[in-house]
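> quick one: sequence plus predicted model below, questions after.
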Amino acid sequence: MNPEALSAALLAVIAPLAEARRPGAADGLTAADLVLDRPKNREHGDWASNAALKLAKGIGANPREFAAEIAEGLSAVEGIADVEVAGPGFINIRLDAAAAGALAKTIVDAGAAFGTNASRADEVINLEFVSANPTGPIHLGGTRWAAVGDSLARILASQGASVTREYYFNDHGAQIDRFARSLVAAHEGLPTPEDGYGGGYIVDIARRVALAYEGDIDALDADAKQEAFRELGVGFMFEEIKKSLHEFGVDFDVYFHENDLHESGAVERAVKRLDELGHIFEDDGAVWLRSTTFGDDRDRVVIRSNGTPAYISGDLAYYLDKRERGFNRCIIMLGADHHGYVQRLMAMCAAFGDEPGVNLQILIGQMVNLVKDGQPMRMSKRAGTVVTLEDLVEVVGKDAARYALVRSSTDSNLDVDLDVLQKRTNDNPVFYVQYAHARTHNVARNAANSGVDRSEFAPELLSHETESALLGALQEFPRIVAYAAEVREPHRIARYLEELAGLYHRWYDNCRVIPLGDNPVEPVHRTRLWLNDATGQVLRNGLDLLGVGAPERM
């Protein structure tokens, strides 16, 4: 019995009881209003409900007495083995083995679709992440966002949302000028400018620019030479960034160039829209956004008195552009150093007439540190000053890197222990989960060789305590995915997979799929194969949502 069926049964019992006490009390009451939770202690049953506590006051009932009436009604429902009342009125529900075990076949039949739904079909999401400046390789902070952002896109899409992955390509401003000066200096054999970029990649890009330029680049005057290195150098650097991300399993649907905002008139359109809404004013020759109206700590200059656009002008134009492209959810993932931007961006959203936290959501990610031999790694051979995406993948591989970066909440700093990620032991969380998946395939292969197939399914035979625990965890997968989408936290899926892997390993140690010795194949063996394959399917589905491989052999 799945949660939806159980909620429907609960509603069918509660509605007439509530009506009998107070006519009209059940009007508008739906199954969705009756929350079901998994008890932390499995001895308390398969499901728990606080419905009696929630509804008792409204119908003038004693919560525990009302719970007892509900329990009596539920006890007669097919598939429910036992119902008991606990505490002030909690209802603990235990399913019979057949009702619980039926889930194994449901999962196998659903395959890759298990855990998906269309609940977010009305959400058209623009998910902007990474967006590292094309002035160097992607550092660890950007690498974390690559893993988390791509996983979040997969999770949201699994719940029916239309998701566009977008990379904001910053090819406008002072950082690009410093990058160009650094390339020129490297080409000319001069020291890196004081505010410039160092590392072997600068020398590599400078060499590529000189070879690619049509003509004698050294014959150009200083300004033209810097512009040539800027234009070609940014292109080469961005090619490398895209290549690194692709090899990391992350591809974007849109690469949006910041420079286009300033050349297309988008800034002027955004200012005009805000002016029409009454939120623009002029003072001291500058154009201002009255952002304090919407909770900002001060009003913001949009166009300076000298006519040049201030930094926020690009934010205004970019947000309006996204909304005009049809996105009703704009999610932006930023590093910890951008925390101060959140207030002004939310004020901007409200100024356009939108709802902060709904039409615009900002996710802030904390720093990542690599630890090797108990000591932090701080330098990259290639980048010179930071550890990069390539450095991490080279040491531990793509799967371990992605999993390690996504399994912790982005709200906290993350220490990635390279020694642990290189181990092929249960101490390594990605190995632990992938090994569980590989083991399900090994069990299936051995079962086939021993004549055990899925020609029979008797769910009432899945009665061992480890089977009950495993089925309970499998049942949770759709809820975990839906909640991860709601709160934008992919790490919840990783932690779930680790728990599921542990329950599977314990089941494997206690319940045989293949008969011992020359004993005949029995219905319990065939039924357990369904449970084995269902677990493999859920592990595979979860790993896919994280962009991590699910090997069949290890």
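All right, it came through fine.

> going forward, measure contacts and count neighbours with C-alpha atoms only.
Noted.

> which residue comes closest to residue 159 once chain neighbours are left out?
residue 117 (4.8 Å; Cα to Cα, 6 or more residues apart in numbering).

> before we go on, here's another structure to hold up against the first:
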Amino acid sequence: MTPAELAEVVLSAAHAVFADRGLDRSALPERATVERPRNPEHGDYASTLALQLAKKVGQPPRELAAALAEQLGRAPGIKSVEIAGPGFLNIRLDAAAAGVLARSIVQAGPAYGRSDRLAGERINLEFVSANPTGPVHIGGVRWAAVGDALSRLLRATGADVGTEYYFNDAGSQIDRFARSLLAAAKGEPAPEDGYGGAYIAEIAAEVLTRRPDTLGLADAAAQEVFRVEGVELMFAEIKSSLRDFGVEFDTYFNEKSLHDRSELDAALARLREQGHIYDTEGAVWLRTTDFGDDKDRVLRKSNGEWTYFAADCAYYLDKRERGFERVVIMLGADHHGYIGRMKAMAACFGDDPARNLEILIGQLVNLVRDGVPVRMSKRAGTVVTLEDLVDAIGVDAARYALARYSSDSPIDIDVELWTRASRDNPVYYVQYVAARTASVGRNAAEVGFDRGDAEAFRPELLDHEKENELLKALAEFPAVVAAAAELREPHRVARYLEDDLSGAYHRFYDNCRILPRGDEEVTDLHRARLWLNDATRTVIANGLHLLGVTAPERM
């Protein structure tokens, strides 16, 4: 029995009690919840439903809890129900009800942990969005890992998700990039405000291979060639490196298209209709202070140029008009100032900023070697890049390391730790369980036995304390996935895999022999434990997949 199934049993018992007592059943929630008590001696699960409902229906909490306990005690699979404190229900399952979960998980396979909690939500998730002026740096890599994991979690809970990468190919940074390429092609130093690093010389050389006549053009024309060709080459490299990291986007959206399709004019017209535009000193302003911003924002300068904020407005409107009811934007550590203006902008369009727009801010990441932060890349010159991180610790370790911490916390990634084949390396610890569960399955086949027919599975045999502990951990996975998606916190999955599931499996493995010794006869208990072993393999694999990390069969 899963926690969700038990919660349904608890709610059904509440309906029966309310009917018997003539209480108002409209006070009952659509769904109930159960939780694992911190102290295992208090039972397998706990419910606070009696406490939640007592005041609403004018019943003493313990009296209502007693009626619920009596009703629950009649339900199949419930071993006992005790009342604690002012009206807590502590519930124990019988071994068969608990153990049948192992079979359910194996049969569900990759679907175990998925739900429809966010069904019907259309979410646009934008992350990374580095400008194509250089390789993806380590801060952007954090969002690549976290954003991709979040997209997997949202889809696993039923949301319709569109992932998006927005790149600026129309602004001053691109002009500096083009001037830097032109300078490199001429063998000149980079402009004072330009970009350096070996990659600039590499791209400049590739542009000249494509367009060998470029240096014969006037500087303005040559710079335009380097802008167009250089952005294309740089962005192709960015997409390739992200793909190698396991991250691909549904949509790559370029800022220039907003200008080409007159989207900025359309956004301005919509904001005028809403009554939040005013003109002064030849410039066009958006009155964002009406919605809590610290100052109003310029959309169009007095010289006729659009501001970056105008593009932000047009891009947000474009997403909403594509049918996304919730826009989630993941930004770097230096973007806290964007939150107020972006929320105000959404309100200016007539949206509910709390509902339609979410902005997540990620904190800084350092790569540390021998206790000292690595400051620069051999190729990029000034920053540590995605390739540097992968070269140092590998894709799996990099993705896991970046996703296992709350994104609002700065982190140091220690090269020595994350490449160590030991239990103190978190990704090794979890992947070792994946490999060990696979190894047990192979070893069982070698000695000539398997789980047997599902109908012959005897879940009641899984009554050892460590089997029960592992079953409880396995049962929590769907709730962990749902919470991680709803709270936008992929690190919850990583911590569950480490702190709950992996530890519980190791204790089970050490205390409950799965394979028969020598000529020992294969029993139903061996087969039941193999079901439990394989259920663990399923959940470890499912959890790692949500983080974009492999579940190896051998290590």
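All right, it came through fine. For clarity, every value in this text was computed on a predicted model and none was experimentally measured.

> where do the strands of the stretch 51-200 of structure 2 begin and end?
78-84, 88-93, 122-126, 160-167 (DSSP state E, counting those that start in this stretch).

> tabulate those strands (CSV), appending mean neighbour count and distance to residue 64 of structure 2.
Listed next are the strands of the stretch 51-200 of structure 2 as CSV, based on neighbours: other Cα atoms under 10 Å; distance: least, Cα to Cα, whole Å:
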stretch, mean neighbour count, distance to residue 64 of structure 2
strand 78-84, 18, 10
strand 88-93, 23, 10
strand 122-126, 23, 41
strand 160-167, 18, 41
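
> surely residue 324 of structure 2 is within a helix?
No: using DSSP: H, G, I helix; E, B strand; the rest coil, the secondary structure at residue 324 of structure 2 is coil, not a helix.

> coming back round to it: got CSV for the strands of the stretch 51-200 of structure 2, with distance to residue 457 of structure 2 too?
Shown next, in CSV, are the strands of the stretch 51-200 of structure 2 (distance: least, Cα to Cα, whole Å):
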stretch, distance to residue 457 of structure 2
strand 78-84, 20
strand 88-93, 18
strand 122-126, 41
strand 160-167, 37
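
> out of those strands, nearest to residue 48 of structure 2?
strand 88-93 (5.2 Å; Cα to Cα).

> which residues are contacting that closest one?
42-51, 65, 69, 77-84 (Cα atoms under 8 Å, 6 or more residues apart in numbering).

> stretch 98-109 of structure 1 vs structure 2, average distance?
With mean Cα distance after the TM-score superposition for structure 1, stretch 98-109 of structure 1 departs from structure 2 by a mean of 0.4 Å once superposed.

> tell me, that stretch lands on which residues of structure 2?
Using TM-score structural alignment, stretch 98-109 of structure 1 lines up with residues 96-107 of structure 2.

> tell me which of the strands of the stretch 51-200 of structure 2 lies nearest to residue 265 of structure 2.
With Cα to Cα as the yardstick, what comes closest out of these is strand 160-167 (19.3 Å).

> what's the average distance for that closest one when superposed on structure 1?
Mean deviation for strand 160-167 of structure 2: 1.1 Å (mean Cα distance after the TM-score superposition for structure 1).

> so which bit of structure 1 is that strand matched to?
Going by TM-score structural alignment, strand 160-167 of structure 2 sits over residues 162-169 in structure 1.

> the helices in the stretch 51-200 of structure 1, which residues?
Applying DSSP state H, counting those that start in this stretch to the stretch 51-200 of structure 1 gives helices spanning 51-59, 63-75, 97-110, 140-158, 174-187, 200-212.

> any idea which of those helices gets closest to residue 265 of structure 1?
helix 174-187 (20.7 Å).

> ranking the helices of the stretch 51-200 of structure 1 by burial, who's on top?
Among the helices of the stretch 51-200 of structure 1, helix 140-158 has the highest mean neighbour count (mean count of other Cα atoms under 10 Å), at a mean of 25.

> at the geometric centre of structure 1, which residue sits there?
For structure 1, the residue nearest the mean C-alpha position is residue 152 (2.6 Å; Cα atoms, centre = their mean).

> picking up where we left off before, ok, the residue nearest to residue 159 of structure 1 - how many residues close by?
Residues lying near residue 117 of structure 1 (other Cα atoms under 10 Å) number 16.

> repeat that for residue 116 of structure 1.
20.

> my guess is it contacts residue 159. True?
Yes: between residue 116 of structure 1 and residue 159 a contact is recorded at 5.4 Å, counting by Cα atoms under 8 Å.

> and residue 420 of structure 1, what pairs with it in structure 2?
Under TM-score structural alignment, residue 420 of structure 1 pairs with residue 417 in structure 2.

> out of everything not next to it in sequence, what's closest to its match?
Nearest to residue 417 of structure 2 is residue 425, by Cα to Cα, 6+ apart, at 5.7 Å.

> mean per-residue distance, the top helix by length along structure 1 versus structure 2.
In structure 1, taking DSSP state H as the definition, the longest helix is helix 222-247. Here the mean offset of helix 222-247 of structure 1 against structure 2 after fitting is 0.9 Å, by mean Cα distance after the TM-score superposition for structure 1.

> relative to strand 162-169, how tilted is that helix?
150 degrees (axes from the mean of the first three to the mean of the last three Cα atoms, to 10 degrees).

> which part of structure 2 matches whatever helix or strand comes next after helix 222-247 of structure 1?
Scanning forward in sequence from helix 222-247 of structure 1 by DSSP states H and E, the next helix or strand is strand 254-257. With TM-score structural alignment applied, strand 254-257 of structure 1 matches the range 251-254 in structure 2.

> what's the answer for stretch 69-83 of structure 1, then?
Counting by TM-score structural alignment, stretch 69-83 of structure 1 sits on residues 67-81 of structure 2.

> what's the answer for stretch 327-337 of structure 1, then?
Counting by TM-score structural alignment, stretch 327-337 of structure 1 corresponds to residues 324-334.

> can you verify my assumption that residue 7 of structure 2 contacts residue 30?
No: the pair residue 7 of structure 2 and residue 30 fails to qualify as a contact (Cα under 8 Å) at a distance of 11.0 Å.

> what about those two, which has more around it?
For residue 7 of structure 2 and residue 30, the more surrounded residue by other Cα under 10 Å is residue 7, and the numbers stand at 21 against 8.

> now do the host helix or strand of that one: which elements does it pack against?
Residue 7 of structure 2 is part of helix 3-21 when elements are defined by DSSP H and E. Counting by 3 or more Cα pairs under 8 Å, 6 or more residues apart in numbering; DSSP states H and E, the packing neighbours recorded for helix 3-21 of structure 2 are helix 61-72.
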